[in-house]
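> no FASTA, just this:
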């Protein structure tokens, strides 16, 4: 009798556990790549440039209304300058795609993988791995999540990803050709 009671309790606990895991399954929120965007700004001693980069694909893992992970692939060959026109626009875009900067022929994508997201109101504190030019480094940022839109701002030190061209911290005697190491990303994700 005692053995049957223990078996019944164990079976009941197992059924409750299975129900709790299937009641709130992890769901993927797929990125709308046409509506999502990355706006970038890079500064140099004599001014700045700005533009956009498009997403190739991405998703958030959701447990109910909480982010539990995610992965985003960026199409680095889509990088454009929005502050220039004509010949200068083409030259800058070509230079950004060259090995001096992002080397898109050998590294056509960049990737962000969310490792942990801690909810703080509508915001999340996010710990992620960012891969650019095959180099992966941890990054942290706040992500604002409202319904089917998430936004964040990131500052990236390009030299950590072997993007060294014109870096005043790595090269001497650049004069007014210095390009600052940090670049700014303003990211809007639509789902």
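That came in fine, so what should we check first? Values in this document were obtained by computation on a predicted structure and should not be read as measured data. Numbering: from 1, shown residues only.

> C-alpha only now, for contacts and for neighbours.
Fine.

> The residue most central in space within the chain: what's it in contact with?
Nearest residue to the geometric centre of the chain (CA atoms, centre = their mean): residue 112, 4.0 Å. By CA atoms under 8 Å, 6 or more residues apart in numbering, the contact list for residue 112 reads 71-73, 128-131.

> quick one: which two of the residues you listed are the most distant?
Spanning the widest gap among these are 73 and 128, at 13.1 Å by CA to CA.

> Looking at the two now, which is surrounded by more residues?
Counting neighbours by other CA atoms under 10 Å for residue 73 and for residue 128 shows that residue 128 has the greater number, 21 against 18.

> related to what we said a few turns ago, export the contacts of residue 112 to TSV and tack on secondary structure and distance to residue 117?
TSV is the format used below for the contacts of residue 112 (DSSP: H, G, I helix; E, B strand; the rest coil; distance: CA to CA, whole Å):
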residue	secondary structure	distance to residue 117
71	strand	12
72	strand	15
73	strand	18
128	strand	9
129	strand	12
130	strand	15
131	strand	18
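
> and the comparison structure, right after this:
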């Protein structure tokens, strides 16, 4: 009888474990976000720090996620000295990300389609400068890591500086509307 009780408890624990959601807290010190912004005459690259985040799994599949990015950490990596300081300052200014007022950006998963066990298409609400718009991207999970390339149209978040979609006669000073984030997460 005692053996039967132990087996029953083990089965209940197994069923509970496989049907309940598990939240994996992202290790922000081991995770990276690299950005690339392009213009007519080239591109700039840099990093930005994840403040906090988590992925939610159920039965081994991604079922949710929330992330907060520290916008004050915008850092240019392809320049040095005065030019780096100028670009970092401009990206933090009101005509770009306005980080004095909007210190964070958030991403909240809303819809997740499973391509296969490790590959997903995610539609999420991205909030930048207090403006929330949907973005769609692919997410690849590999063990205790995940990666995604996310393309963002900055003009949807009222970041129009140097945009050929809003200003004419910019010539070689035109900046692409889209920028890309290469995200690598670890937990």
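Yep, it's here. Since the structure is predicted, the reported quantities are computational estimates derived from the model, not experimental observations.

> just to revisit the earlier point, restricted to buried residues, select the contacts of residue 112 of structure 1 in ChimeraX.
Restricted to buried positions by 16 or more other CA atoms under 10 Å, the ChimeraX selection for those reads:
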select :71,72,73,128,129,130,131
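
> what would the contacts of residue 112 of structure 1 look like in TSV with distance to residue 140 of structure 1?
Formatted as TSV, those follow (distance: CA to CA, whole Å):
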residue	distance to residue 140 of structure 1
71	15
72	15
73	17
128	6
129	9
130	10
131	13
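
> what sits up against the longest helix seen in structure 2?
The single longest helix within structure 2, with elements called by DSSP state H, is helix 2-19. For helix 2-19 of structure 2, the surrounding residues in contact (CA under 8 Å, 6+ apart) are 58-59.

> if we can go back for a sec, find the nearest non-adjacent residue to the counterpart of the residue nearest to the centre of structure 1 in structure 2, please.
When structure 2 is aligned by TM-score structural alignment, residue 112 of structure 1 is paired with residue 107. Residue nearest to residue 107 of structure 2 in three dimensions, not counting chain neighbours: residue 126, with 4.5 Å by CA to CA, 6 or more residues apart in numbering.

> Residue 104 is in contact with the one you found, correct?
No - when contacts are counted by CA atoms under 8 Å, residue 126 of structure 2 is not listed as touching residue 104 (11.1 Å).

> For structure 2, which segments count as helices?
2-19, 81-92.

> Determine which of these approaches residue 145 of structure 2 most closely.
helix 2-19 (20.3 Å).

> mind listing the strands for structure 1?
Assigned by DSSP state E, structure 1 shows strands spanning 26-30, 37-44, 47-63, 66-81, 109-120, 123-132, 135-146, 149-157, 179-190.

> Now the ones you listed in CSV, please, with extra columns for distance to residue 4 of structure 1.
Output for the strands of structure 1, formatted as CSV (distance: least, CA to CA, whole Å):
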stretch, distance to residue 4 of structure 1
strand 26-30, 35
strand 37-44, 60
strand 47-63, 36
strand 66-81, 39
strand 109-120, 42
strand 123-132, 47
strand 135-146, 49
strand 149-157, 52
strand 179-190, 53
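
> between those strands, which one is nearest to residue 18 of structure 1?
Taking these one by one with CA to CA, strand 26-30 is closest: 14.0 Å.

> so that closest one matches what in structure 2?
Aligned by TM-score structural alignment, strand 26-30 of structure 1 falls on residues 21-25 of structure 2.

> ok, now stretch 88-97 of structure 1?
Under TM-score structural alignment, the match for stretch 88-97 of structure 1 is residues 83-92.

> tell me which residues of that stretch are tucked away?
So, applying 16+ other CA under 10 Å, buried residues of stretch 83-92 of structure 2: 87-89, 91-92.

> Now it on structure 1. Mean distance?
With mean CA distance after the TM-score superposition for structure 1, stretch 83-92 of structure 2 departs from structure 1 by a mean of 0.4 Å once superposed.

> counterpart of residue 54 of structure 1 in structure 2?
Matched by TM-score structural alignment, residue 54 of structure 1 corresponds to residue 49 in structure 2.

> How about residue 74 of structure 1?
Checking TM-score structural alignment: residue 74 of structure 1 goes with residue 69.

> How about the contacts made by that match?
Residue 69 of structure 2 neighbours (CA under 8 Å, 6+ apart): 48-52, 104-106.

> switch to 7 Å and redo it
By CA atoms under 7 Å, 6 or more residues apart in numbering, the contact set of residue 69 of structure 2 is 49-51, 104-106.

> which of those residues are buried?
Using 16+ other CA under 10 Å, the buried ones in the contacts of residue 69 of structure 2 are 49-51, 104-106.

> Return the residue of structure 2 aligned against residue 123 of structure 1.
Residue 123 of structure 1 maps onto residue 119 of structure 2 when the alignment is built from TM-score structural alignment.
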